[in-house]
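In: okay, here's the prediction I keep looking at, along with the sequence it came from:
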Amino acid sequence: MTIQPPHPPPTSELKADSALLVDRTDAVVTLTFNRPDALNAFDVDLKEALRDTLAQLEADRSVRAVVLTGAGKAFGVGQDLREHASTLGQGSTDLDTVRAHYNPIAQRLASLPKPVVAAVRGTAAGAGASLALLADFRIGGPGTTFLMAFANVGLAGDTGISWSLPHIVGRARALELLLLAQPVRAQQCHDYGLLTELVDDDEKVLPRAQEFAARLAAGPTVAYAAIKRELSIGTAGTLSDALAAEAQAQAICGATTDHQQAVTAFVAKRKPVFEGR
């Protein structure tokens, strides 16, 4: 799988029957989970495609923002339990897929040095909810539902949800959502902070997410990456850790063309043009 050079027309990188569709418009890449008949349940093909594609996007500096979405009626309902049942039927209870797939996907997504926007149409359940919550921003519509479904199948959370969910809603609410494992509807998702923005029509979710991502892609993406790293360190470490991270980040950002041009634009009273370098 290859990522196109900068500024191509919108195209699909993979065949229509591929588990993950990769589309690019200018500096924004949209990743679409493409198993609509299974409500975008994650089988091995989809997990491996997502893991490997995120690694490529991380290395491609011409990609400046990413959108995650699902084909059809759902964002994604988590692990493909039919595939999982066949493994259990062979006598295996070792969930190797967590270490082989979900953990590296979560780590890559959370640390991606560019903004990530999730277009959450329909249900985001289990690992699907986990992936949406690892995005920097989440756009939803009237039909959006989050379901922390792990306990419903006798499992603990995975794909980073024990880290992301309490950061968003607090420990007490996270415990409630994970233990009770009941659907959280659109307005409540917005009230809890699970959604950044709630639009009035499900058909507007993806276009709004792509518009949001395009705005971010036109911004100072080196600074965005540094801010994401600062917050990861600052929320988990000490004040000394945060101050050290901030000093390092400012040294990097202060040397960028974006910063220099922004200062010049400010003095000249004009809007800066950021290039992500």
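Out: Yep, it's here.
In: alpha carbons only for contacts and neighbour counts from here, please
Out: Noted.
In: so how far is stretch 179-186 off the chain centroid?
Out: 20 Å (CA atoms, centre = their mean, to the nearest Å).
In: chain neighbours aside, what residue packs nearest to residue 143?
Out: Once flanking residues are discounted, residue 143 sits nearest to residue 122: 5.1 Å by CA to CA, 6 or more residues apart in numbering.
In: for the one you found, the count of nearby residues, please.
Out: 24 (other CA atoms under 10 Å).
In: spell out the residue ranges of the helices in the stretch 51-200 of the chain.
Out: Using DSSP state H, counting those that start in this stretch, the helices found in the stretch 51-200 of the chain span residues 81-88, 96-97, 103-111, 127-134, 161-169, 171-180, 186-192.
In: can you report how many residues lie near residue 37?
Out: 11.
In: which ones are touching it?
Out: residue 72 (CA atoms under 8 Å, 6 or more residues apart in numbering).
In: and with 10 Å instead?
Out: When contacts are counted by CA atoms under 10 Å, 6 or more residues apart in numbering, residue 37 touches 71-74.
In: can I get these in JSON lines with neighbour count and distance to residue 210?
Out: Below are the contacts of residue 37 laid out as JSON lines (neighbours: other CA atoms under 10 Å; distance: CA to CA, whole Å):
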{"residue": "71", "neighbour count": "19", "distance to residue 210": "15"}
{"residue": "72", "neighbour count": "18", "distance to residue 210": "17"}
{"residue": "73", "neighbour count": "17", "distance to residue 210": "18"}
{"residue": "74", "neighbour count": "26", "distance to residue 210": "17"}
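In: second one coming, line it up with the first:
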Amino acid sequence: MSEDFLRAVDAGVLTITIARPQRMNAFGVRAAWDLAGFIAEADADPGIRVVIITGEGKAFCTGADLAGEAAAPQEALDAVNAYVRAIVAASIPVIAKVNGPCAGMAVGLALAADLTFVADTAYFLLPFVGIGLLPDAGTTALVPAAIGRTRAMGMALLGERVYGPEALAAGMVTAVRPAEELDGAVAAAAAKLASGPREAIAATKRAMNASTLAGLEGALRRETDEQVVLLQTDDHQEGVAAMLGKRPARFAD
């Protein structure tokens, strides 16, 4: 088992917990590949009917671990894209239980899920422009598909936090619950799905995704092409240094 995740199965429901609370559940390339593999394995297992993804501790996931393992830009993006594709392609439903901050590539993780349940204190954040990058993990397709171009552009360009109640009002998430009620709400939804008609659920997921996410594959390729270039710029290096140093970035004129 990957040390970055905890996995538990109960009554046909696989819960995958990102277990890096010391890093606010930010994770690296190897873990991204692991997550994609776990989802594919679950989908191939007739005993698994639902997958829940959540985070240990106070955060859901704060994105890529910028202070962690080094990887070539293409490899890193391929790994992130792999778990987005795995979630969307899975015939079984995937639920994101967003228990705390959800930032960067984790927004793609949460919104690729079929159902997204959020604690009222949790928030979503696309901080990419602030570190000289463009949003990735499919968020240039997933976020506009959920809330429309104008709101999505505001999130991407201004980097403002969108808290649970605002995300619900915008149509970004399935439900918002007080933090202490989140586990129960997700467990109830998972139990209903696990006892439901597997083929009908799979067909519904395929049809909904075909109607709303037809541009996802193109977005993943476009994000990757652009990001590979941006990851090598001075602006990105300055953005990361500023973030890690907790100071304002000084981008080139």
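Out: Okay, I see it. On a predicted model such as this, the values are computed, not experimentally measured, just so you know.
In: and the TM-score between them?
Out: The TM-score (TM-score structural alignment, normalised by the length of the second structure) is 0.79; 214 aligned residues with a CA RMSD of 1.7 Å.
In: hang on, the earlier thing: counterpart of the residue nearest to residue 143 of the first structure over in the second structure?
Out: Residue pairing (TM-score structural alignment): residue 122 of the first structure is matched to residue 100 of the second structure.
In: for its match, what are its contacts?
Out: Residues counted as contacts of residue 100 of the second structure (CA under 10 Å, 6+ apart) are 24, 54-62, 118-124, 163-164, 179.
In: still on that earlier bit, nearest to residue 52 of the first structure, of the helices of the stretch 51-200 of the first structure?
Out: For those, proximity to residue 52 of the first structure was assessed by CA to CA; helix 103-111 is nearest, at 8.5 Å.
In: average gap between that closest one and the second structure?
Out: Aligned to the second structure and superposed, helix 103-111 of the first structure gives a mean residue distance of 0.9 Å (mean CA distance after the TM-score superposition for the first structure).
In: what residues in the second structure pair up with that helix?
Out: Counting by TM-score structural alignment, helix 103-111 of the first structure corresponds to 81-89 in the second structure.
In: how far off centre is the matching stretch?
Out: On CA atoms, centre = their mean, the centre of stretch 81-89 of the second structure falls 10 Å from that of its chain.
In: over to stretch 14-23 of the first structure?
Out: Distance, stretch centre to chain centre, for stretch 14-23 of the first structure: 18 Å (CA atoms, centre = their mean).
In: what do you get for stretch 207-222 of the first structure?
Out: Here stretch 207-222 of the first structure is found 14 Å from its chain centre; the criterion is CA atoms, centre = their mean.
In: that one aligns to what range in the second structure?
Out: Under TM-score structural alignment, the match for stretch 207-222 of the first structure is residues 184-199.
In: and the contacts of that stretch?
Out: Applying CA under 10 Å, 6+ apart, the set of residues contacting stretch 184-199 of the second structure is 10-14, 46-52, 91-97, 115-118, 175-178, 201, 204-205.
In: what's the neighbour count on residue 207 of the second structure?
Out: Around residue 207 of the second structure there are 12 other residues, counting by other CA under 10 Å.
In: contacting residues for it?
Out: Listed by CA under 10 Å, 6+ apart, the contact set of residue 207 of the second structure reads 201, 213.
In: one more: residue 267 of the first structure?
Out: residue 261.
In: excluding sequence neighbours, find me the nearest residue to the alignment partner in the second structure of residue 174 of the first structure.
Out: Using TM-score structural alignment as the criterion, residue 174 of the first structure maps onto residue 152 of the second structure. Closest residue in space to residue 152 of the second structure, ignoring its immediate chain neighbours: residue 144 at 5.3 Å, by CA to CA, 6+ apart.
In: need the contact list for that neighbour.
Out: Residues in contact with residue 144 of the second structure, defined by CA under 10 Å, 6+ apart, are 150-153, 172.
In: ok, those in the first structure, which still hold?
Out: For the contacts of residue 144 of the second structure, the subset whose aligned partners also touch in the first structure (both residues aligned by TM-score structural alignment, their matches' CA atoms under 10 Å) is 150-153.
In: which of those residues tops the neighbour count?
Out: residue 152 (20 neighbours).
In: what sits against it?
Out: Applying CA under 10 Å, 6+ apart, we find residue 152 of the second structure in contact with 126, 139-146, 158.
In: gap between it and residue 180 of the second structure?
Out: Distance of residue 152 of the second structure to residue 180 of the second structure, computed by CA to CA, to the nearest Å: 29 Å.
In: so where do the strands sit in the stretch 1-150 of the first structure?
Out: Assigned by DSSP state E, counting those that start in this stretch, the strands in the stretch 1-150 of the first structure fall at 11-12, 20-25, 28-33, 65-70, 116-120, 123-125, 137-140, 145-147.
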